[in-house]
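*Asks:* just the structure for this:
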Amino acid sequence: MLTDLFSPSVQHSLDIAGIFVFAISGALLAVRKNFDVFGMAVLAEVTALGGGLIRDVIIGAVPPAAFTDLGYFLTPLLATVIVFFLHPEVERITKAVGVFDAAGLGLFCVTGTVKAYGHGLGLVFAATLGLATAVGGGVLRDILAHEVPSLLRWDRDLYAVPAMVGAALAALLLRFGALDGLAYAVPVVTAFVLRLLAMRFHWRAPRAWHRRSAATEEA
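*Replies:* Next up, the predicted model:
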């Protein structure tokens, strides 16, 4: 199905681009946490590849792509080198990085859903693994950096929800045999646009109804 819209080389290039941007976010968090270069590389690799590793292990696609394609492994290291030497400049273009991150989110939530479905999972579970592909690396990154994962924090713009919508839409298109050709772009673009809108207008998920706790979220 992937090749209906993208050739293998284009699909690989898009994967590398998404991996690179996710790795940048991991390396930048390591800088903010005052990690050394090894810590930067670890967070970059985990952020970029963690979601795909979780998916591939669950569906039995072993060894995972991250361990069979050298480009997947080396790209986060390249991102680490760039951030190591140029992190002030990279910090200044975080908005642009956020746009590319949103594009990676949209792409990975759909490719993860399609790959899981192709390995025999039902639509609901395929969509769930699509979500895990898109956000799993960020969760592992935050845990390693001793932070509450961003997608669990009420004071962060919606991140998982756009990926959930994209994965669910991909599953629906799979259900009706319509996820081919240009239709493949529909869930990708939907998740991408929703994430951009959440960033622009600071959309956040609601907290508990009639919440009485006076506790505040740590900065």
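*Asks:* alpha carbons only for contacts and neighbour counts from here, please
*Replies:* Noted.
*Asks:* so how far is stretch 27-34 off the chain centroid?
*Replies:* 18 Å (Cα atoms, centre = their mean, to the nearest Å).
*Asks:* next, the buried residues of it.
*Replies:* 27-31 (16 or more other Cα atoms under 10 Å).
*Asks:* quick one, what contacts the residue most central in space within the chain?
*Replies:* In the chain, the residue lying closest to the centroid (Cα atoms, centre = their mean) is A134, at 3.2 Å. Counting by Cα atoms under 8 Å, 6 or more residues apart in numbering, A134 touches 51-52, 104-106, 108-109, 112, 163.
*Asks:* out of these, list just those in helices.
*Replies:* For the contacts of A134, membership in helices holds for 51-52, 104-106, 108-109, 112, 163, with DSSP state H as the criterion.
*Asks:* CSV for the residues you listed, including distance to M40?
*Replies:* Output for the ones in helices among the contacts of A134, formatted as CSV (distance: Cα to Cα, whole Å):
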residue, distance to M40
G51, 18
G52, 19
G104, 20
L105, 21
G106, 25
F108, 23
C109, 25
G112, 26
A163, 26
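*Asks:* is it possible to get CSV of those residues that adds neighbour count?
*Replies:* Compiled in CSV, the ones in helices among the contacts of A134 are given as follows (neighbours: other Cα atoms under 10 Å):
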residue, neighbour count
G51, 25
G52, 26
G104, 24
L105, 28
G106, 32
F108, 28
C109, 33
G112, 26
A163, 33
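*Asks:* I have a second one here; can you model it like the first so I can compare?
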Amino acid sequence: YIDLISHQFVKRQWNHLSLGPSCIRLNQSAIRPRKQQEVLIKKEHKNIDQKVVHHLTSQPNNIPLKSRILKTYSDDLLNYFNHSYFSPLTYKNEIQALEQARTALSIRRKLKKSNLILRVTDKGHNFYIGSAIEFDKKVQKFFQDTNAFVILEENPFNEILDKVIHLLNRLYGKKLILRWQYNKMMPDRTKSELAHLYFNPKTHKDGIPVRPIENTMR
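*Replies:* This next block holds a predicted model:
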């Protein structure tokens, strides 16, 4: 759903938006600066390598941690990533990737300049683009009509996380959980976040009300 009368997009932008939320831009990583590619390779390699090593060194495989096969696998995986990321694109693919990147950037600038929001529609799995001010009014109306949620004045993240860590330490100290269970349940402060609320527009209903979506804590 897009208000094309009030907020006109050029044909190139419209064609890109019409691909929908499931569209994935082509060769996004290939047109990034070299340093960004290297950081991404390092992150992906570490993530996969750690999972494979953990699986192979655990029961029933029990492969020694210093086994040559693990080192060989890690090196081969890194070589694969380097080859995949740094292999040059064909001229056609590079032009297409750059064009899509420029179009996506122009859409983001248009949204920011015109104070618009872009959301995935409820059930329809299409894009909704509308006034950020009007959308906020719909959200406030939802709060007033339902009284289902309370806006927190303070961030309880650190308090909750400290309680979880303290509880896990107590359980492990009393030998009520095993070491692997302790490690598995221990939250990572840098990756955890509180549950938060966002809204998707119901474009299939009159007045386009909003549906609350609660993103749970991780």
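*Asks:* for the two chains, what TM-score is obtained?
*Replies:* The pair, once superposed, lands on a TM-score of 0.22 when counted by TM-score structural alignment, normalised by the length of structure 2; 76 aligned residues with a Cα RMSD of 5.3 Å.
*Asks:* closest to F84 of structure 1 out of the ones in helices among the contacts of A134 of structure 1?
*Replies:* Minimum distance to F84 of structure 1 across these is 22.2 Å, recorded for G104 (Cα to Cα).
*Asks:* that closest one reaches G18, doesn't it?
*Replies:* Yes: counting by Cα atoms under 8 Å, G104 of structure 1 does reach G18; the two are 4.5 Å apart.
*Asks:* ok, now how distant is the residue nearest to the centre of structure 1 from A103 of structure 1?
*Replies:* When distance is defined by Cα to Cα, to the nearest Å, A134 of structure 1 is 10 Å away from A103 of structure 1.
*Asks:* please apply the same query to P88 of structure 1.
*Replies:* 23 Å.
*Asks:* same deal with V135 of structure 1?
*Replies:* When V135 of structure 1 is compared with A103 of structure 1 (using Cα to Cα), they lie 13 Å apart.
*Asks:* okay, the two: which has more neighbours?
*Replies:* V135 (27 against 22; other Cα atoms under 10 Å).
*Asks:* which residues does the more buried one contact?
*Replies:* 51, 105, 160, 163.
*Asks:* what's the helix or strand for it?
*Replies:* helix 123-144 (DSSP states H and E).
*Asks:* I133 of structure 2 too?
*Replies:* Short version, using DSSP H and E: I133 of structure 2 is in helix 132-146.
*Asks:* from the contact counts, what lies against that helix?
*Replies:* strand 116-120, strand 210-215 (3 or more Cα pairs under 8 Å, 6 or more residues apart in numbering; DSSP states H and E).
*Asks:* ok, 10 Å please
*Replies:* Packing contacts for helix 132-146 of structure 2, counted by 3 or more Cα pairs under 10 Å, 6 or more residues apart in numbering; DSSP states H and E, involve strand 116-120, strand 196-201, strand 210-215.
*Asks:* to L70 of structure 2, which of the ones you listed lies closest?
*Replies:* Comparing these by Cα to Cα, strand 210-215 comes nearest, at 37.2 Å.
*Asks:* buried stuff in the closest one?
*Replies:* Those buried within strand 210-215 of structure 2 under the rule 16+ other Cα under 10 Å are 210-211.
*Asks:* helix 132-146 and that strand, what's the angle between them?
*Replies:* Strand 210-215 of structure 2 runs at 80 degrees relative to helix 132-146, counting by axes from the mean of the first three to the mean of the last three Cα atoms, to 10 degrees.
*Asks:* packing partners of strand 210-215 of structure 2?
*Replies:* Against strand 210-215 of structure 2 (3+ Cα pairs under 10 Å, 6+ apart) you get helix 132-146, strand 196-201.
*Asks:* repeat that for 7 Å
*Replies:* strand 196-201 (3 or more Cα pairs under 7 Å, 6 or more residues apart in numbering; DSSP states H and E).
*Asks:* about what we covered before: in a markdown table: the helices and strands packed on helix 132-146 of structure 2, plus distance to F143 of structure 2.
*Replies:* What follows is those, written out as a markdown table (distance: least, Cα to Cα, whole Å):
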| stretch | distance to F143 of structure 2 |
| --- | --- |
| strand 116-120 | 19 |
| strand 196-201 | 11 |
| strand 210-215 | 10 |
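*Asks:* tell me the contacts of L161 of structure 2?
*Replies:* Counting by Cα atoms under 7 Å, 6 or more residues apart in numbering, L161 of structure 2 makes contact with nothing.
*Asks:* likewise for G18 of structure 1?
*Replies:* 101, 104.
*Asks:* A79 of structure 1 now?
*Replies:* 20, 23-24.
*Asks:* that one: which element?
*Replies:* Per DSSP H and E: helix 70-92 holds A79 of structure 1.
*Asks:* next, the buried residues of that helix.
*Replies:* 71-73, 75-81, 83-84, 87, 90.
*Asks:* just give me the closest of those to E45 of structure 1.
*Replies:* P76 (5.3 Å).
*Asks:* that closest one contacts A23, doesn't it?
*Replies:* Yes: shown here, P76 of structure 1 and A23 form a contact pair, counting by Cα atoms under 7 Å, at 5.1 Å.
*Asks:* list the residues that contact both of the two?
*Replies:* 44-45, 48.
*Asks:* can you list the buried residues in the helix or strand containing G18 of structure 1?
*Replies:* Element membership for G18 of structure 1 (DSSP H and E) is helix 8-32. Residues 11, 14-31 are the ones in helix 8-32 of structure 1 that count as buried (16+ other Cα under 10 Å).
*Asks:* and if you look at stretch 42-56 of structure 2?
*Replies:* 45, 49, 53.
*Asks:* which of those residues fall within strands?
*Replies:* Using DSSP state E, no member of the buried residues of stretch 42-56 of structure 2 sits in strands.
*Asks:* and which of those residues is nearest W14 of structure 2?
*Replies:* Nearest member of the buried residues of stretch 42-56 of structure 2 to W14 of structure 2, counting by Cα to Cα, is H45, at 36.7 Å.
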